[in-house]
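Peer 1: following is a predicted model, sequence given first.
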Amino acid sequence: MRRLTTLFPSEFLEEHAEELGVVERNRKTQMPALVWSFVFGFAAGESRTLAGFRRSYNATADETLSPGGFHQRLTPAFAEYLCDLVEHGIDEVAVPDAVGVDIDRFRDVMVADGTVLRLHRLLSDEFEPRRGEQGGARLHLLHNVTDQTIDRFNVTDEKAHDSTEFSTGSWLEDRLVLFDQAYFKYRRFALIDENDGYFVSRLKPNANPEITAELREWRGDAIPLEGDQIQDVVDDLYREYLDVEVEATFQRREYAGTQSYDTKTFRVVGVRDEDADDYHLYITNLPREEFLPADLATIYRCRWEVELLFRELKTQYNLDEFDTSKTYIV
């Protein structure tokens, strides 16, 4: 149990659930209790019924769920969330830094992410929490995976979104940045490309750009994709990889009181997960000539480095234990 909770801290389980949209921020589901009810429900070898899992959840959660309330939480998004946790666990017990892709061509590989730190309840005005009375600070990091350093960091209240703390600019030249869905913005991706930088991000489920070209030819009766929107066709595909060019429309930053629209071409790659019978979709500006779809999936695994860093800061250096009510100390 201790090894599992070290591998999957409660903060990580809650934050990753929010990133995937598994639960709304104002709902009372306790993700750690829900996850462990399924993990240990299967491991115990007992009768694996929904009623049994609900009893396990209610035995540890602060607020119990009715049968209907429990069933409502068993969504496809929750299934994807559990699959992600399994992949994360496999990555951790395997060799996490065994990336067989040439990443030396980049000046640095960077990961942007954030984590929540629980604070004294007397700090709830200065560091407003999303829910409850206990104060919460959000630590925003830009982690340099290449040098194993922290390039930038900022501390805000818990309500501040990670995405607002990432700034583009000339510093991005020849650097590769890995994002989770919290940072997904076409305008941000366009600015990275315009500053001669590179990025890889998971494609958000509600992002549905139009396919303008296929970057890989398929023999036989393959479904033609050009002109379709990617989310409209992905469920009908069975090929091992998806590799297409897409066009996205987005708003530029307001200038002189005028807000203009622009379009940009990106690359979307899908790597099929046979167990889940779907695709892991990524959006990037990395060229196909140098990086095949499987390479992108391998590169994206580097993003777990920042999760390891957060875990180390909290478990070994007690970063999550602020026994103070003084703002300046935080």
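Peer 2: All right, it came through fine.
Peer 1: C-alpha from now on. contacts and neighbour counts both.
Peer 2: Fine.
Peer 1: so who does Pro196 touch?
Peer 2: If you look again at residue 196, you'll see it is Asp, not Pro. When contacts are counted by CA atoms under 8 Å, 6 or more residues apart in numbering, Asp196 touches Leu172, Glu173, Asp174.
Peer 1: show me the contacts for the closest residue to Arg288 other than its chain neighbours.
Peer 2: Nearest non-adjacent residue to Arg288, counting by CA to CA, 6 or more residues apart in numbering: Leu215, 7.6 Å away. Each residue near Leu215 by CA under 8 Å, 6+ apart is listed here: Asp243, Val244, Glu245, Arg288.
Peer 1: want to compare, so here's the second one:
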Amino acid sequence: MALIPGKINPHEIEKVLNKMFSPEWLRETAAKVGYVQRNRKIDPVTFFWVLVLGFGIGLQRTIASLRRAYETASAETLVPSSFYDRFNKGLIAFLKECLAHGIADLASHASLTFSDKLRVFKDLMVADGTIIRLHDKLAEQFPGARGKAKLKIHTVIGITGNTKSIAIYAGKTAEIKTMRVGSWVKDNILLFALGYFKYELFSRIRRNKGYFVSRLKKSANPTIVSVLRDYRGNPVDIAGKKLKEILPRLKGEVIDVEVEVSIKGKVKKTEKDGAFEIYRPTCGTPKVKETFRLVGVLDEESKTYHFYLTNITPEQLSAEDVALLYRARWSIELVFKELKRLYQLDVISSGAPAVVESLVLVAMPTLVVSHRLLNHMRLLAPEKSARFTPLRWAESFYSIAPVIMTRVLKFIGIDEDPLLLIIYFMAEGVDPNVNRERLLSPWVKAVNSPGIRWK
């Protein structure tokens, strides 16, 4: 793409990221959460950008590799144990603040908007979770299935508004227990994997004036109340019958009906968690009936129906559009692929709980920074916006992240020391074991050469 000279600021990227996470904000936040009491060798600004952008191509985010990246960026030599100790509860608190701040900034810089079909909705949001394997020593802190140590990351992402919610749970936590519904769902459409399938969840979304689309569980057998769309081949006598009862008689390509299901009785608000209101069923109440819309679309290849449950009306979206919309759920799989394949989130080898949680949290601001730059590039070239595909962008960002880190730090005056490479190799290239016997020690000795004395 040809850029017009004078139209693009050569420091666009640095300006965007330093506005998103200003040095002042990073230092104040690190002090506020107690991560930095007084300035020592580790500067929170340099440390933050090293954590977020200082990984090398094909490298895991290990403590050792991050320490070397910090030494390279700061021209400071650090004792490994001292650097390791920085991965503690204070860092976890700091990273959580950074993540919340980054998500808020990202949400205010949208680069996409809805087409006419979805113009009445606020955003399209996808909820899902992914499992991270951990060191066996962490099975007690992060229990997973069959006694293994695993961690679950629950994520809700907004397609246009860039809203993101990220939370960490023990691996064995059921998906439905990670989904909190409150006023934030109003006018949004939420897409769910089958792990979140529960009528009570869908009822809460509707009660909070939100919308949802979910695949229908194979075991579900709702009662058909009425037909919402007539077409050639559609049976006319299906009202009052169970879905599985009429399935063999379906001949049309699409079925669009209203169905009735049983859910637990009245609900009441029992607690608050931050900005989210949590609702739980009142104990001892009987089940009540509630209606939803059921859409079935025939898969020509398998000759089976794919069924979707929703509360979006036929006037808002046709049955075919509901099925097509559900495909957008794949976008969250691309996010997980970015986190695992590129940012090495799935290969954390540490057995220390604080280190594991820190390294997991580090990948989240990296994701937010990546998507913030993606939005900015789309805004710079709106005619090519659709061609900035998420995974291609992620791979491009990943390959140049260390370069971005160097430029971001230089932009705010944290420049490379002229002796940087000498300092780095003197620190990292020298074996710290002074008295260790080496293979060539009996046969070689250093050449006396004039030069500087290293202390």
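Peer 2: Cool, the structure landed. From a predicted model like this one, the values you see are computed outputs, not experimental measurements.
Peer 1: which of the contacts of Asp196 of the first structure has the most neighbours?
Peer 2: Leu172 (22 neighbours; other CA atoms under 10 Å).
Peer 1: what does it align to in the second structure?
Peer 2: Using TM-score structural alignment, the equivalent of Leu172 of the first structure in the second structure is Val185.
Peer 1: can you map out the helices along the first structure?
Peer 2: Using DSSP state H, the helices of the first structure run over 2-7, 10-19, 31-43, 50-60, 67-72, 76-93, 186-194, 230-233, 293-300, 304-315.
Peer 1: buried sites along the first one?
Peer 2: I take that to be helix 2-7 of the first structure. Judged by neighbour count (16 or more other CA atoms under 10 Å), helix 2-7 of the first structure contains these buried residues: Leu7.
Peer 1: what about Met179 of the second structure, distance to Pro222 of the second structure?
Peer 2: The gap separating Met179 of the second structure from Pro222 of the second structure is 23 Å, by CA to CA, to the nearest Å.
Peer 1: which of those two has more residues huddled nearby?
Peer 2: Using other CA under 10 Å as the criterion, Met179 of the second structure and Pro222 rank with Pro222 on top: 20 against 16.
Peer 1: so what's the residue count around Lys268 of the second structure?
Peer 2: By the measure other CA under 10 Å, the count of residues near Lys268 of the second structure is 11.
Peer 1: what of Ile422 of the second structure?
Peer 2: Using other CA under 10 Å: Ile422 of the second structure sits among 12 other residues.
Peer 1: next: Asp162 of the first structure.
Peer 2: Other residues lying near Asp162 of the first structure total 19 when counted by other CA under 10 Å.
Peer 1: map it across to the second structure for me.
Peer 2: Asp162 of the first structure maps onto Glu175 in the second structure, by TM-score structural alignment.
Peer 1: what does Gln229 of the first structure give?
Peer 2: By TM-score structural alignment, Gln229 of the first structure lines up with Lys242.
Peer 1: tell me where the stretch 51-200 of the first structure has strands.
Peer 2: Using DSSP state E, counting those that start in this stretch, the strands of the stretch 51-200 of the first structure run over 108-118, 136-144, 149-157, 175-179, 198-202.
Peer 1: what's the nearest residue to the alignment partner in the second structure of Glu312 of the first structure if we skip its chain neighbours?
Peer 2: Taking TM-score structural alignment, the alignment pairs Glu312 of the first structure with Glu338 from the second structure. Using CA to CA, 6+ apart and skipping the chain neighbours, the partner closest in space to Glu338 of the second structure is Ala394 (6.4 Å).
Peer 1: now do that neighbour against Val355 of the second structure, distance only.
Peer 2: For Ala394 of the second structure, the distance to Val355 of the second structure - CA to CA - is 25 Å.
Peer 1: one more: Leu361 of the second structure?
Peer 2: The separation that Leu361 of the second structure has from Val355 of the second structure, given CA to CA, amounts to 10 Å.
Peer 1: please apply the same query to Ala64 of the second structure.
Peer 2: Counting by CA to CA - Ala64 of the second structure and Val355 of the second structure are separated by 12 Å.
Peer 1: which of these two has more residues huddled nearby?
Peer 2: Higher neighbour count among Ala64 of the second structure and Val355: Val355, with 23 against 13, using other CA under 10 Å.
Peer 1: can you pull the contacts of Leu13 of the first structure?
Peer 2: Going by CA under 8 Å, 6+ apart, Leu13 of the first structure touches Met31, Pro32.
Peer 1: to which residue of the second structure is it aligned?
Peer 2: Leu13 of the first structure maps onto nothing in the second structure, by TM-score structural alignment.
Peer 1: how about the strands in the second structure?
Peer 2: Using DSSP state E, the strands of the second structure run over 123-133, 150-158, 164-170, 188-192, 211-215, 223-227, 254-264, 267-273, 276-281, 287-299, 304-310.
Peer 1: contact partners of the second one?
Peer 2: Right, the one you point to is strand 150-158 of the second structure. By CA under 8 Å, 6+ apart, the residues outside strand 150-158 of the second structure that reach it are 123-134, 139, 142-144, 163-173, 175, 178, 332.
Peer 1: follow-up on the earlier one: out of the helices of the first structure, nearest to Gln251 of the first structure?
Peer 2: Closest approach to Gln251 of the first structure among the helices of the first structure is made by helix 186-194 (6.9 Å; CA to CA).
Peer 1: packing partners for that closest one?
Peer 2: Applying 3 or more CA pairs under 8 Å, 6 or more residues apart in numbering; DSSP states H and E, we find helix 186-194 of the first structure packed against strand 198-202, strand 241-251.
Peer 1: dump those strands into JSON lines; add distance to Ile223 of the first structure as well.
Peer 2: Compiled in JSON lines, these are given as follows (distance: least, CA to CA, whole Å):
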{"stretch": "strand 198-202", "distance to Ile223 of the first structure": "24"}
{"stretch": "strand 241-251", "distance to Ile223 of the first structure": "12"}
